[in-house]
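**Q** Give me a model of this one.
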Amino acid sequence: MTEEMPDTGTINAFNTSIIDEFRANGGKVGGQFEGANLLLLTTTGAKSGEPRVNPLAYFRIDGKLIIIGSFAGAPVSPAWVHNLRANPAAHVEIGTDAFDVTARELPPAERDALFEKVAASAPGFAEYQAKTSRVIPLFELQPA
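**A** You can find the predicted model right below:
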């Protein structure tokens, strides 16, 4: 099992293009994410205190808005996970709607049950979990 770290510069450039396309098209993007449920999550940088925007897949499961810290199965969580753990207050854009949220990391039993539902609808996340030794975290975003 090889765990590779994604290149930060490449990720940032890729994310910036998705964010720009998302905002220019009312939350719609093309390419590999065409038709996917994407949101923009703005967190506060744990070290910098600066706003950080990340495009993420999201799921609505059992009435909950769920995001997944998969980082494509990398050996570490994405930076936004660290930011939410340090400061759970965040801002979300879905389509043309924008609102404040409070993130709640799901405890193990709840995470495991919901992860099965995520993996059933999006098998790629099960593949990411299989690639890494860390437990991929799930967060519920609750309106603030």
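**Q** alpha carbons only for contacts and neighbour counts from here, please
**A** Fine.
**Q** So which residues of the chain form helices?
**A** 8-24, 79-86, 108-121, 123-131 (DSSP state H).
**Q** Take those helices and lay them out in JSON lines including distance to residue 44.
**A** JSON lines is the format used below for the helices of the chain (distance: least, CA to CA, whole Å):
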{"stretch": "helix 8-24", "distance to residue 44": "16"}
{"stretch": "helix 79-86", "distance to residue 44": "6"}
{"stretch": "helix 108-121", "distance to residue 44": "24"}
{"stretch": "helix 123-131", "distance to residue 44": "25"}
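**Q** Could you identify which of those helices is most buried?
**A** Among the helices of the chain, the stretch with the highest mean neighbour count (mean count of other CA atoms under 10 Å) is helix 79-86, at a mean of 18.
**Q** Any idea how far that one is from the middle of the chain?
**A** 11 Å (CA atoms, centre = their mean, to the nearest Å).
**Q** Packing partners of that helix?
**A** Applying 3 or more CA pairs under 8 Å, 6 or more residues apart in numbering; DSSP states H and E, one finds that helix 79-86 contacts strand 38-44.
**Q** which residues are in contact with the strand it packs on?
**A** 19, 27, 50-58, 80, 83-84, 87-95 (CA atoms under 8 Å, 6 or more residues apart in numbering).
**Q** Mind checking which of those residues are in strands?
**A** Judged by DSSP state E, the subset of these located in strands is 51-58, 89-94.
**Q** about what we covered before: taking the contacts of strand 38-44, please make a PyMOL selection of just the buried ones.
**A** Typed into PyMOL, the line below selects the buried ones among the contacts of strand 38-44, using 16 or more other CA atoms under 10 Å:
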select buried, resi 19+27+52+53+54+55+56+58+80+83+84+87+88+89+90+91+92+93+94+95
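**Q** structure for this one too, so we can compare:
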Amino acid sequence: MSKAREERPRIPPRWFVRLAWRVHRGMYRITRGRVGLWRPKPQGWGTLYLTTVGRRTGEEREVILGYFEDGPNLVTMAMNGWAEPDPAWWLNLQAQPDARVVVRDGPRLVHARVARGDERMRLWSRWREIDTGLDSLAARRSSETAVVILEPRVSPNL
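**A** Reported below is the predicted structural model:
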């Protein structure tokens, strides 16, 4: 086996990744939020439930994502299971950056933006501490993986 093949990270087939996230989201819904979300650990990520507005339909779209906390912000990556296109939730947030998330502590209103420059490098390094194979996984994509910051926003209606 060639060295390049040995170093390439193994990723499950796309159908399996999609099925796993659908099952995860289904468990969250069926248990009414009692199962499926967890807080990030010091050297690990947590999960959040993100609701966006579809850029074409105007309908709510939901997804579960991995994240870590950076002060009051929640940080995730627009990686689409390391597949080539950007995930639909990220395209939706680019069109309408205001969204809702549910974390283990409860619901929050957020405003999404992409990290750039030094901030992106700092947050990417933090992800690299959590996932040591991050750079080799990201290298599978032809474009840079967006680091997405979900900043808190204030509104009387959650």
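**Q** So which of the ones in strands among the contacts of strand 38-44 of structure 1 is the closest to residue 115 of structure 1?
**A** residue 58 (12.3 Å; CA to CA).
**Q** any idea how far residue 110 of structure 1 is from the closest residue to residue 128 of structure 1 other than its chain neighbours?
**A** Of all residues not flanking residue 128 of structure 1 in the chain, residue 73 sits nearest, at 4.0 Å (CA to CA, 6 or more residues apart in numbering). Relative to residue 110 of structure 1, residue 73 of structure 1 is positioned 20 Å away (CA to CA, to the nearest Å).
**Q** now do residue 38 of structure 1
**A** Residue 38 of structure 1 sits 23 Å away from residue 110 of structure 1, going by CA to CA.
**Q** so who does the residue nearest the centre of structure 1 touch?
**A** The centroid of structure 1 falls nearest to residue 56 when counting by CA atoms, centre = their mean (4.0 Å). Residue 56 of structure 1 makes contact with 38-41, 67-68 under the criterion CA under 8 Å, 6+ apart.
**Q** Max pairwise distance over the residues you listed: which two?
**A** Across those, no pair lies farther apart than 40 and 68, at 13.0 Å, counting by CA to CA.
**Q** The two: which is more packed in?
**A** Neighbours were counted for residue 40 of structure 1 and for residue 68 using other CA atoms under 10 Å; residue 40 has more, 24 against 21.
**Q** The more buried one pairs with which position in structure 2?
**A** Mapped onto structure 2 by TM-score structural alignment, residue 40 of structure 1 lines up with residue 49.
**Q** ok, and the closest non-adjacent residue to that match?
**A** Residue 49 of structure 2 sits nearest to residue 64 (CA to CA, 6+ apart), 4.5 Å away.
**Q** what's near enough to touch the one you found?
**A** Contacts of residue 64 of structure 2 (CA under 8 Å, 6+ apart): 21, 24-25, 47-50.
**Q** Out of those residues, which is nearest to residue 127 of structure 2?
**A** Set against residue 127 of structure 2, the nearest of the contacts of residue 64 of structure 2 by CA to CA is residue 47 (14.0 Å).
**Q** Could you report the neighbour count for that closest one?
**A** 19.
**Q** so how far is residue 50 of structure 2 from the nearest residue to it once chain neighbours are set aside?
**A** Among residues not flanking residue 47 of structure 2 along the chain, residue 66 sits closest, at 4.5 Å (CA to CA, 6+ apart). From residue 66 of structure 2 across to residue 50 of structure 2, the span is 10 Å (CA to CA).
**Q** same thing with residue 63 of structure 2?
**A** Distance of residue 63 of structure 2 to residue 50 of structure 2, computed by CA to CA: 5 Å.
**Q** again, but for residue 73 of structure 2
**A** Residue 73 of structure 2 is 14 Å from residue 50 of structure 2, where distance means CA to CA.
**Q** Those two: which has the busier surroundings?
**A** residue 50 (21 against 17).
**Q** Now for the nearest residue to the more buried one once chain neighbours are set aside: which residues touch it?
**A** Counting by CA to CA, 6+ apart, residue 101 is the residue found nearest to residue 50 of structure 2 once chain neighbours are left out, at 4.5 Å. Residues near residue 101 of structure 2 by CA under 8 Å, 6+ apart: 48-51, 107-110.
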